[in-house]
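Trainee: Return atomic coordinates for the entry below.
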Amino acid sequence: MELDLGAVRAFLAVVDDGHFTEAADRLGMTQQAVSKRIARLESDLDVTLLTRSRTGAALTEDGSAFLPHARALIGLADQATSMLRARRRPLRIDVLARVAAPMDLVRAFYEAGDVDVDIVVSRGDTDRHTALADGSVDVAFGRVTGALPAGIECVPACLEPIPILVGRRHRLARRRSVPMAELAATTAWMPGCGGESEWADYYRRLGAEFGVVIDTSGPVFGGEHVMDEIAASADLVTFGTTRQFPVHPGVVQVSVTGPTPVYPWSLLWHAANRHPAIPLLVAHVQARHRPVDPRSQWLPDRAPVSGSRRSGSRPAPPTGP
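Mentor: Predicted structure coming up:
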């Protein structure tokens, strides 16, 4: 004997609502259709599951005995359906910002395979660990700096070089690169990069290490305003790339060397998430990751690229990788 799941659902709806009419409304069916399904179920089982009266429907002794099995049966069916739907849906990826290195990694991953992706640009407005735990996103990129919550896994993803942007009247404007030591006592204007964000922590450490003044003053009026101010100044610089800001004829990008500051991106996901594309993306990231070269690159600490489980803070400001 094979049970009709639709009939079992109708039975549960009547039990939960207490009336055939209300159960029919919830199921989007007619009362007659619900009655026929339950009658067929009772016939298949050769028992009476419900008693009907003017006040509603009530379980019989056989109905009470069948009820937990009916709930378990529908629960398993729903779980199987959800699992299959999850396997077919796009992989939801929080890249944090569209103009950072993770976007390049995700694009290469998409173009190299047949996995559909759904790009999420949170800008740090939501906690990544919560989003990973509740399934709002499947994977997320960010800087990892402390102990991760239970269940969160991570691998180092990439190291993004950070150049400077200067106006054409700046003394460094004609240089292709500048040693980090030469930026000592230079003011790097980073509006919006204050507080306790992962970006703010990174640039505070960079400033302390190399004697760069990190100025986070002033409201954030957008990338155009930042570029206008940099272009108009013969002294200010900002850390970032030309891809992050609107094109400005008065601003040029200069590489930083000896060492080059790099931003350590990690890929994070929740261990309970069984989306089949997660292992594929993890493998893609691991195959392309290159460890830090301490002779030519600088990190505020080595932990973010070690592969150990650590967490990051939020949010990301408008400037930075």
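
Trainee: CA atoms for contacts and neighbours, from now on please.
Mentor: Will do.

Trainee: quick one, strands of the stretch 1-150 of the chain?
Mentor: 50-53, 56-59, 91-94, 117-120, 139-142 (DSSP state E, counting those that start in this stretch).

Trainee: Any idea how far the first one is from the middle of the chain?
Mentor: Think strand 50-53. Relative to its parent chain, strand 50-53 has a centroid offset of 50 Å by Cα atoms, centre = their mean, to the nearest Å.

Trainee: re the thing from before, for the strands of the stretch 1-150 of the chain, could you give me JSON lines that also reports mean neighbour count and distance to residue 269?
Mentor: Shown next, in JSON lines, are these (neighbours: other Cα atoms under 10 Å; distance: least, Cα to Cα, whole Å):
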{"stretch": "strand 50-53", "mean neighbour count": "13", "distance to residue 269": "47"}
{"stretch": "strand 56-59", "mean neighbour count": "17", "distance to residue 269": "45"}
{"stretch": "strand 91-94", "mean neighbour count": "24", "distance to residue 269": "10"}
{"stretch": "strand 117-120", "mean neighbour count": "16", "distance to residue 269": "14"}
{"stretch": "strand 139-142", "mean neighbour count": "27", "distance to residue 269": "5"}
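
Trainee: Distance to residue 78 for these - can I get that in TSV?
Mentor: TSV is the format used below for these (distance: least, Cα to Cα, whole Å):
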stretch	distance to residue 78
strand 50-53	24
strand 56-59	24
strand 91-94	21
strand 117-120	24
strand 139-142	24
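
Trainee: Of all these, which one comes closest to residue 72?
Mentor: Residue 72 sits nearest to strand 56-59 of all those, at 17.3 Å, using Cα to Cα.

Trainee: who are the neighbours of that closest one, in terms of helices and strands?
Mentor: Applying 3 or more Cα pairs under 8 Å, 6 or more residues apart in numbering; DSSP states H and E, we find strand 56-59 packed against helix 5-17, strand 50-53.

Trainee: One more sequence to fold, the one below, so I can look at both together:
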Amino acid sequence: MDTEAVRSFVRAAELGQLQHAADELGVTQQAISKRIATLERELEVRLFTRTARGVQLTLDGQAFLSHARSIVAGVDRAVTAVRPGSRALRIDVLGFRTAQAVLLHDYWRSHPETDLDVVTLRVNDPHEVAAAVQAGDLDASFRTVTDPATLPRDVHMIHAFDCPLELLVGPRHPLASARTVTPAQLRKLRIWVPGIAPRSEWGEFYDQLATAFDLRIDAAGPNFGNEVLLDTLADSADVATLASARDRYVWPTTYDLRRIPIVNPTLVYPLSLMLPRTNPHPGLRAIINHFATLTPVPEPAWLPSWARHHAAAPTASRTPDTE
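Mentor: Just a heads-up that it's a prediction; the model follows:
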């Protein structure tokens, strides 16, 4: 079996676009298509269906993906074993404007000697990401399995840092001039969070948040990305959304969007880091210690049920042994 064809399949599955996989692997889209077609003929199954937005795994493709990741990770480990030096620290983030990516970039700017490979694994189920960590395809991932008992035995999960939420609204929204808002003031508002994915930790987070404060979280419609969401907020007098205070959003100055802190209590989205239980990448220690220096979220604070035990424990005390 051609391992480069397997690698091409894995990256196309994770990125959802043949062209994106081709760009990352330094080949043409036609080469990626030929590799995958050859692999499908060898396996005698169809791995992808084409859609208007890219490619989507078939049931056979889904069944093959975890095994394919293991093949790629095994090849990478074999090459690393005989190649001088070691590969970059590979960390999965949800997106390049998320708090995880922003803080990693801040760390890297202060430590440019750090060899970082920041990737976005495009899956919603954190158990799939845990499998990638277990296979060695990732050194760490900012994902949370809300029931740690369901983690693979050789994958460890630690608390990384907390993100206070803000209300994001356009200039015509009734709360646009507020300096702060409380959760009670958010009741009956339309809080639009499109594309909340089943089996994701953020899906469970919003379920608990809505129940705790009697909020109207509207997940209707497909997620067309932050740009469309920001366009909608700028034009609307009644739509709002929730955003992490640490996320980086960019919009035209004419939008005049407002980021309003939520207080009494502060609503907190906790970020965890999944990594191998034994022999984690040595570059992780310094990054985790960096997170421990972040300014704590304002009290009082609300956290989802799976993270409340973290509130009393400093992050540094949970730093894994990378020696």
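
Trainee: Tell me which of the strands of the stretch 1-150 of structure 1 lies nearest to residue 206 of structure 1.
Mentor: Across the strands of the stretch 1-150 of structure 1, residue 206 of structure 1 has its closest neighbour in strand 139-142 (17.7 Å, Cα to Cα).

Trainee: out of the helices and strands packed on strand 56-59 of structure 1, nearest to residue 96 of structure 1?
Mentor: helix 5-17 (41.9 Å).

Trainee: Next, the buried residues of that closest one.
Mentor: For helix 5-17 of structure 1, the neighbour count (16 or more other Cα atoms under 10 Å) marks 7, 8, 9, 10, 11, 12, 13, 14, 15 as buried.

Trainee: what's it aligned against in structure 2?
Mentor: Alignment of helix 5-17 of structure 1 against structure 2: no match, by TM-score structural alignment.

Trainee: Where do the helices of the stretch 151-300 of structure 1 begin and end?
Mentor: Using DSSP state H, counting those that start in this stretch, the helices of the stretch 151-300 of structure 1 run over 198-210, 223-232, 278-288.

Trainee: Looking at structure 2, name the residue matched to residue 160 of structure 1.
Mentor: Aligned by TM-score structural alignment, residue 160 of structure 1 pairs with residue 163 of structure 2.

Trainee: Quick check: its match vs residue 266 of structure 2, distance?
Mentor: Counting by Cα to Cα, to the nearest Å, the separation of residue 163 of structure 2 from residue 266 of structure 2 is 10 Å.

Trainee: Could I get the buried residue list for the top helix by length along structure 2?
Mentor: As assigned by DSSP state H, the longest helix anywhere in structure 2 is helix 59-82. By neighbour count with 16+ other Cα under 10 Å, helix 59-82 of structure 2 contains the buried residues 61, 64, 65, 68, 69, 70, 71, 72, 73, 77.

Trainee: Give me the contacts around that helix.
Mentor: Residues from elsewhere that reach helix 59-82 of structure 2, judged by Cα atoms under 8 Å, 6 or more residues apart in numbering: 3, 6-7, 10, 13, 45-48, 86-87, 131-132, 135-137.

Trainee: hang on, the earlier thing: quick one: the buried residues of helix 5-17 of structure 1 as a markdown table, columns for distance to residue 183 of structure 1 too.
Mentor: Below are the buried residues of helix 5-17 of structure 1 laid out as a markdown table (distance: Cα to Cα, whole Å):
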| residue | distance to residue 183 of structure 1 |
| --- | --- |
| 7 | 74 |
| 8 | 72 |
| 9 | 70 |
| 10 | 73 |
| 11 | 74 |
| 12 | 71 |
| 13 | 71 |
| 14 | 74 |
| 15 | 74 |
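
Trainee: Can you pick out the most distant pair from those residues?
Mentor: Pairwise distances across these (Cα to Cα) peak at 12.4 Å, for the pair 7 and 15.

Trainee: What residues in structure 1 pair up with stretch 220-236 of structure 2?
Mentor: Mapping stretch 220-236 of structure 2 onto structure 1 (TM-score structural alignment) gives residues 217-233.

Trainee: end-to-end on the matching stretch?
Mentor: Note: stretch 217-233 of structure 1 ends 16 Å apart using Cα to Cα.

Trainee: Show me what counts as buried in it.
Mentor: So stretch 217-233 of structure 1, judged by 16+ other Cα under 10 Å, has buried residues 220, 226, 227, 229, 230, 231, 232.

Trainee: what do you get for stretch 148-165 of structure 1?
Mentor: Quick answer for stretch 148-165 of structure 1 (16+ other Cα under 10 Å): 148, 152-165.

Trainee: Farthest-apart pair in those, please.
Mentor: So, the buried residues of stretch 148-165 of structure 1 by Cα to Cα: farthest apart are 152 and 165, at 35.8 Å.

Trainee: Residue 105 of structure 1 against residue 285, yeah?
Mentor: Yes: between residue 105 of structure 1 and residue 285 there is a contact under Cα atoms under 8 Å: 7.2 Å.
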